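K.L.:
Next come a sequence and a model predicted from it.
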Amino acid sequence: MIIPHPLLGPRDAAEFVYLGDASLIDRPDPDLPDAMDRFHDYLYLRDNPAGQHRELWYHEQGDRSWLVVTRDTTTHEVVKVELARDVALARGRGK
């Protein structure tokens, strides 16, 4: 599988480490009263969809960037690739 890195161009997936669902960017606020329940769900409850899914990938054998890859899990077609930093900043995270 080829991942079109937004900064480096097409890269072989072997250069990357798959880290799971991109919703990991949305870490719960530990100061909320129900933080324990939210962290339980954050850590253990994940969807396993067939079709388009947003995933975190780490470019371990390259520039060490984190990417959000939107990929079709049934065909492995890469639909969209974004820098995870940009995704987090767009959501008001990473400040």
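P.N.:
Arrived safely. Numbers count the residues shown, from 1 in each chain.

K.L.:
rest of the way, CA atoms for contacts and neighbours
P.N.:
OK.

K.L.:
Over to the residue nearest the centre of the chain. Which of the three states is it?
P.N.:
Nearest residue to the geometric centre of the chain (Cα atoms, centre = their mean): Leu56, 2.2 Å. What DSSP: H, G, I helix; E, B strand; the rest coil gives for Leu56 is strand.

K.L.:
pretty sure it contacts Leu19?
P.N.:
Yes - between Leu56 and Leu19 there is a contact under Cα atoms under 8 Å: 5.2 Å.

K.L.:
any residues in contact with both of these two?
P.N.:
Common neighbours of Leu56 and Leu19 (criterion: Cα atoms under 8 Å, 6 or more residues apart in numbering): none identified.

K.L.:
residues touching Arg27, list them.
P.N.:
By Cα under 8 Å, 6+ apart, the contact list for Arg27 reads 39, 42.

K.L.:
For the residue at the greatest distance from the centre of the chain, give me its contacts.
P.N.:
Distance from the C-alpha centroid of the chain peaks at Pro33, with 26.9 Å (Cα atoms, centre = their mean). Pro33 sits next to no residue when contact means Cα under 8 Å, 6+ apart.

K.L.:
Put this next to the previous one:
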Amino acid sequence: MLLINCPWCGPHNESEYHYGGQAHVPYPENPADLDDRQWAEYVFYRDNPKGPFAERWMHDHGCRRWFNALRDTVSYEVLATYRLDEPRPEPRITDPAGEQR
């Protein structure tokens, strides 16, 4: 289980949260101008990186607020959490030798 730090309520078990997908996905500027392929890409296509990945989470069994989390997809470690109105922080990753990079 992951321990996720809600920006408003503090750390809680991941079972109290609801995953909301990739963070920082911009809404199309002119949605009426998109064809079916472009809508499919907006709705369904998401990044799948190895390493730090920004995600949306909601504290379902707590304050019920949405926030962003920066999580390492290799180690599953939650590197940072931040409110939707805050900028994405730079990740601090600890490698297997214990060195931060």
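P.N.:
Done, it's in. Because the structure is predicted, anything quoted here is derived from the model rather than measured.

K.L.:
TM-score of the superposition?
P.N.:
Once superposed, the chains reach a TM-score of 0.76 (TM-score structural alignment, normalised by the length of structure 1), with 85 aligned residues with a Cα RMSD of 1.9 Å.

K.L.:
rewinding a little: contacts only, for the residue nearest to the centre of structure 1.
P.N.:
So Leu56 of structure 1 contacts 18-22, 66-69, 84 (Cα under 8 Å, 6+ apart).

K.L.:
what do you get for Arg38 of structure 1?
P.N.:
Going by Cα under 8 Å, 6+ apart, Arg38 of structure 1 touches Pro28.

K.L.:
ok, it to Val17 of structure 1 distance?
P.N.:
Note on Arg38 of structure 1: its distance to Val17 of structure 1, by Cα to Cα, to the nearest Å, is 26 Å.

K.L.:
got it, and Asp72 of structure 1?
P.N.:
17 Å.

K.L.:
Check Glu60 of structure 1 too.
P.N.:
Distance from Glu60 of structure 1 to Val17 of structure 1, by Cα to Cα: 6 Å.

K.L.:
where along structure 2 do the helices fall?
P.N.:
36-44 (DSSP state H).

K.L.:
related to what we said a few turns ago, what remains of the contacts of Leu56 of structure 1 once you look at structure 2?
P.N.:
Of these, the ones still in contact in structure 2 (both residues aligned by TM-score structural alignment, their matches' Cα atoms under 8 Å) are 18-22, 66-69.

K.L.:
just these now: which is nearest Lys80 of structure 1?
P.N.:
Distance ranking of those against Lys80 of structure 1, using Cα to Cα, places Val69 first at 5.9 Å.

K.L.:
Leaving out sequence neighbours, find the closest residue to that closest one.
P.N.:
Spatial nearest neighbour of Val69 of structure 1, excluding adjacent residues (Cα to Cα, 6 or more residues apart in numbering): Val81 at 4.5 Å.

K.L.:
The one you found matches what in structure 2?
P.N.:
Superposed on structure 2 with TM-score structural alignment, Val81 of structure 1 falls opposite Thr81.

K.L.:
Surely Pro4 of structure 1 touches Pro10?
P.N.:
Yes - contact criterion Cα under 8 Å: Pro4 of structure 1 and Pro10 qualify, at 4.1 Å.

K.L.:
Can you tell me how far Asp86 of structure 1 is from Val79 of structure 1?
P.N.:
17 Å.

K.L.:
Cool, thanks, signing off.
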